[in-house]
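Asks: No letters, just coordinates:
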């Protein structure tokens, strides 16, 4: 009997242990299942939390940016509502700058006037030189072209184009020259080969001329060519260019 009781006791104890183990195992499995389900739910909900957190951070960043823009756009105001922040830059010459600008303007105008006058004077001188050159060429032809049959006409033409020293000299010697030409039945025809301006101003021009003169007379009936170099001084008198000096250098 004792033995049977002992065996039953041991069997009951064994069953109790097995039951405890089964309960423990079941509890462990249930706990793991619960943890798995919790992790699964957490995994599903995590993106939402992350997204929500990100949105919150973005909203905060946008708010911060808006605050910064507002701080830059709207200057802080002090008492009375006047802006205290940065003042707009002012660009002005001031009294000294205006005075300097006036001086520069006056100087530039003066230089323009000076250069303009110089240019005008240069143009006037060049024009005067060309006019005197053409007149000298024509006068050289009149001076070297003589025909004894028309001495009065030729002498009058020479005197008409002369002035000053040369006119006085030609007038005083014209009677002797006339007699010499008549006695020798001399004729002459002049041609200007070349001419150029030696010096020039608005009222006085020196012209160098190279003249060929074909001459005939009783001593030499065949035409003879004489070449002369003439330095003629032209002066402007009453708007006309006249020969004041004729030299044979």
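Replies: Yep, it's here. From a predicted model like this one, the values you see are computed outputs, not experimental measurements. Residues are numbered from 1 along each chain as shown.

Asks: Could you use CA atoms for every contact and neighbour count after this?
Replies: OK.

Asks: now the strands for this protein?
Replies: When assigned using DSSP state E, the strands of the chain occupy the ranges 146-147, 187-200, 204-216, 224-237, 240-247.

Asks: got the angle between the second one and strand 204-216?
Replies: What separates the directions of strand 187-200 and strand 204-216 is an angle of 160 degrees, with axes from the mean of the first three to the mean of the last three CA atoms, to 10 degrees.

Asks: list the helices and strands strand 187-200 packs on?
Replies: Identification of packing neighbours for strand 187-200 by 3 or more CA pairs under 8 Å, 6 or more residues apart in numbering; DSSP states H and E yields helix 94-144, strand 146-147, strand 204-216.

Asks: Against that first model, consider the following:
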């Protein structure tokens, strides 16, 4: 007697067939995790476009912010370097101005002229010969030392520098050196890349 045919969709040994497995997988309830994973794939095209636009905008803003910070840092470094250069030049001018000797008066005055510009330079240049004669006749000797120097302001190619100077002065009428202290306010002008003194005031 023939055996009954196996039920459709089942293997003879009673295990689940491939067709049944596919049917059971399709019938399995969708979990929340499945919905989350399927979300981006099933998101409307308009939502994906808006998300991409937001990401691009954030990236652009970050790039602009980085450029602004970089430029600001570069300007800060440049200003600091300019201020230091102006202060160093002013220190040298203060030393030249308070260090003059009778036996080298002409050369001493020349180095001051080389570090100056504008009206300040013109005043010394116009009185050069009388100045040198007085220093030589009186046997004047001054030795200046800058005690402190600091940048007061910086505006482009113009800087204002304050300096404290101690000097010892001797001449034909004084047998002992005379100590003198000065407070100078110097206006420094950048000319062809060099910081030169355009004005000097004794403030104390």
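Replies: Looks like it arrived, so ask away. None of these values were measured; they are calculated from a predicted model.

Asks: Got a TM-score for the two of them?
Replies: After superposition, the two chains reach a TM-score of 0.75 (TM-score structural alignment, normalised by the length of structure 2), with 174 aligned residues with a CA RMSD of 2.6 Å.

Asks: Spatially, what comes nearest to the counterpart of residue 113 of structure 2 in structure 1 if we skip its sequence neighbours?
Replies: The criterion is TM-score structural alignment: under it, residue 113 of structure 2 has residue 159 as its aligned partner in structure 1. With CA to CA, 6 or more residues apart in numbering as the criterion, residue 159 of structure 1 has its nearest non-adjacent residue at 6.2 Å, and that residue is residue 167.

Asks: ok, that neighbour to residue 9 of structure 1 distance?
Replies: Using CA to CA, to the nearest Å, we find residue 167 of structure 1 at a distance of 179 Å from residue 9 of structure 1.

Asks: likewise residue 109 of structure 1?
Replies: Distance from residue 109 of structure 1 to residue 9 of structure 1, by CA to CA: 135 Å.

Asks: what residue of structure 1 takes the place of residue 178 of structure 2?
Replies: In the superposition onto structure 1, residue 178 of structure 2 corresponds to residue 224 when matched by TM-score structural alignment.

Asks: And that match, how close does it get to residue 150 of structure 1?
Replies: Using CA to CA, one gets 21 Å for the distance from residue 224 of structure 1 to residue 150 of structure 1.

Asks: can you check residue 119 of structure 1 too?
Replies: 47 Å.

Asks: quick one: which of those two has more around it?
Replies: residue 119 (12 against 9; other CA atoms under 10 Å).

Asks: That one maps to what in structure 2?
Replies: Going residue by residue (TM-score structural alignment), residue 119 of structure 1 aligns to residue 73.

Asks: who touches residue 233 of structure 1 in this structure?
Replies: 204-207, 243-246 (CA atoms under 8 Å, 6 or more residues apart in numbering).

Asks: Tell me the spacing between it and residue 172 of structure 1.
Replies: The span separating residue 233 of structure 1 from residue 172 of structure 1 equals 20 Å under the rule CA to CA.

Asks: cool, and residue 45 of structure 1?
Replies: Distance from residue 45 of structure 1 to residue 172 of structure 1, counting by CA to CA: 137 Å.

Asks: residue nearest the centroid of structure 2?
Replies: For structure 2, the residue whose C-alpha lies nearest the mean C-alpha position (CA atoms, centre = their mean) is residue 77; its distance is 2.0 Å.

Asks: how close does it sit to residue 83 of structure 2?
Replies: Look at residue 77 of structure 2 and residue 83 of structure 2: by CA to CA, they are 10 Å apart.

Asks: swap in residue 175 of structure 2?
Replies: Spatial separation of residue 175 of structure 2 from residue 83 of structure 2 under the definition CA to CA is 41 Å.

Asks: returning to that earlier point: between residue 167 and residue 9 of structure 1, which is the more surrounded one?
Replies: For residue 167 of structure 1 against residue 9, the residue with the higher neighbour count under other CA under 10 Å is residue 167, and the figures read 19 against 12.

Asks: Just give me which of the contacts of residue 233 of structure 1 are shared by structure 2.
Replies: Checked against structure 2 using both residues aligned by TM-score structural alignment, their matches' CA atoms under 8 Å, the contacts of residue 233 of structure 1 keep these contacts: 204-207, 243-246.

Asks: Nearest to residue 3 of structure 1, out of the residues you listed: which one, please.
Replies: When those are compared for distance to residue 3 of structure 1, the smallest value, 169.9 Å, is given by residue 205; criterion: CA to CA.

Asks: which one in structure 2 is aligned with the closest one?
Replies: So residue 205 of structure 1 corresponds to residue 159, using TM-score structural alignment.

Asks: Identify the residue spatially nearest to its match, adjacent ones excluded.
Replies: What sits nearest to residue 159 of structure 2 in space, not counting adjacent residues and going by CA to CA, 6+ apart, is residue 188, at 5.0 Å.

Asks: ok, the aligned residue in structure 1 for that neighbour - contacts?
Replies: Structural alignment places residue 188 of structure 2 opposite residue 234 in structure 1 (criterion: TM-score structural alignment). If a contact means CA under 8 Å, 6+ apart, then residue 234 of structure 1 has 132, 136, 204-207, 241-245 as its contacts.

Asks: Try it again at 6 Å.
Replies: Taking CA atoms under 6 Å, 6 or more residues apart in numbering as the definition of contact, the neighbours of residue 234 of structure 1 are 204-205, 242-244.
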